[in-house]
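[1] let's see this in three dimensions:
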Amino acid sequence: FFFQESLLEQNLKARGHICIFLLKFHCKLDPIEMYWGWCKHWYCKIYKVKFKDAKKVAQQCLNKCPVKVICQFFNQPWWFMDAYHKGLIGKVAEWAVCKQKSHRRVGQCAMMSVDTMLT
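    So this is what the prediction gives:
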């Protein structure tokens, strides 16, 4: 039953689309929300006179986001999940993720820094 495709998945795949179900995240950790926010940021910077122009600019902004940036949007929730898995919560987890931004996970060095701050 677990591996059975839902009706939604079957219909989407029949039409040639890919269906990905993501975990429920806070909106600041949701990769789709990050992508949408990135697109809205660029959309607001472009002057639009008519509705036709607005539709064209919206499509351009949606296509403008580089794949590298989209990958970063999908990696960020994993950093937080790693921090939460290691027992960090709230602001401490946020600090550890920010400190370890260049790494794929929250490192032992950050964990030792957190231990030092808490004791």
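[2] CA only for contacts and neighbour counts going forward, please
    Fine.
[3] now do the strands in this structure.
    Taking DSSP state E, the chain contains no strands at all.
[4] what residue lies at the spatial centre of it?
    Centroid-nearest residue in the chain, with CA atoms, centre = their mean: P31, separated by 2.1 Å.
[5] can you give me the distance of it to F74?
    P31 is 5 Å from F74, where distance means CA to CA, to the nearest Å.
[6] check contacts around the spatially closest residue to E9 that is not a sequence neighbour.
    Excluding the flanking residues, the one nearest E9 by CA to CA, 6 or more residues apart in numbering is C19, at 5.9 Å. By CA atoms under 8 Å, 6 or more residues apart in numbering, C19 lies in contact with 9, 12-13.
[7] mind checking how far K24 is from D30?
    8 Å.
[8] quick check: longest helix in the chain by residues?
    Secondary structure of the chain per DSSP state H: the longest helix is helix 67-85.
[9] got the buried residues for it?
    73-74, 76-84 (16 or more other CA atoms under 10 Å).
[10] now the helices for this protein?
    Secondary structure of the chain (DSSP H): helices at 7-14, 31-44, 51-64, 67-85, 90-99, 108-118.
[11] how about those in TSV, adding distance to F1?
    TSV is the format used below for the helices of the chain (distance: least, CA to CA, whole Å):
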stretch	distance to F1
helix 7-14	13
helix 31-44	28
helix 51-64	36
helix 67-85	27
helix 90-99	36
helix 108-118	39
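[12] for comparison, sequence B:
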Amino acid sequence: NCCLHRILSLQEDFQGEKSLLKKMIMDVGDICHFLPKFHPEMNLIEYLWGWAKQYFHERSNGNFRTAQKLWQEALNSCP
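    Next comes the predicted model:
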């Protein structure tokens, strides 16, 4: 199975072929960027999530009402 995938992936006409999922997304006019698997350091959302968590933890006082207000503020603070 993996050998057939490797052989096909090296074929010129196969390399340019879009996946069914990507075709369906593009057919409705949306854009889809597939990121490499298992590489969160290449995914911008990981940096933004880390920024928001740090912001939250630096300002949190353990109070639930503060946390309710702070989570939105933390997300909005991302550069």
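[13] could you find the counterpart of the residue nearest to the centre of structure 1 in structure 2?
    Under the alignment (TM-score structural alignment), P31 of structure 1 maps onto L44 of structure 2.
[14] now the farthest one out in structure 2, which residue is it?
    Largest centre distance within structure 2, by CA atoms, centre = their mean: N63, 30.5 Å.
[15] how about that residue, what's its partner in structure 1?
    N63 of structure 2 maps onto K50 in structure 1, by TM-score structural alignment.
[16] check S77 of structure 2 too.
    In structure 1, the residue paired with S77 of structure 2 is K64, using TM-score structural alignment.
[17] contacting residues around that match?
    Applying CA under 8 Å, 6+ apart, we find K64 of structure 1 in contact with C39.
[18] quickly note the distance from it to L12 of structure 1.
    For K64 of structure 1, the distance to L12 of structure 1 - CA to CA - is 25 Å.
[19] and N63 of structure 1, by the same measure?
    21 Å.
[20] for F73 of structure 1, same thing?
    Distance from F73 of structure 1 to L12 of structure 1, by CA to CA: 24 Å.
[21] still on that earlier bit, so which of the contacts of C19 of structure 1 is the most crowded?
    Within those, E9 tops the neighbour count with 16 neighbours, counted by other CA atoms under 10 Å.
[22] quick check: that residue vs E33 of structure 1, distance?
    Distance of E9 of structure 1 to E33 of structure 1, computed by CA to CA: 21 Å.
[23] could you do A14 of structure 1 as well?
    With CA to CA as the criterion, A14 of structure 1 and E33 of structure 1 are 26 Å apart.
[24] who has more neighbours out of the two?
    More neighbours surround E33 than the other of A14 of structure 1 and E33, with 15 against 10 (other CA under 10 Å).
[25] which residues touch that one?
    Per CA under 8 Å, 6+ apart, neighbours of E33 of structure 1: C27.
[26] distance to G90 of structure 1 added to the buried residues of helix 67-85 of structure 1, as a markdown table?
    Putting the buried residues of helix 67-85 of structure 1 into a markdown table (distance: CA to CA, whole Å) gives the following:
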| residue | distance to G90 of structure 1 |
| --- | --- |
| F73 | 20 |
| F74 | 20 |
| Q76 | 15 |
| P77 | 14 |
| W78 | 15 |
| W79 | 13 |
| F80 | 10 |
| M81 | 12 |
| D82 | 13 |
| A83 | 10 |
| Y84 | 9 |
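[27] thank you kindly, that will do.
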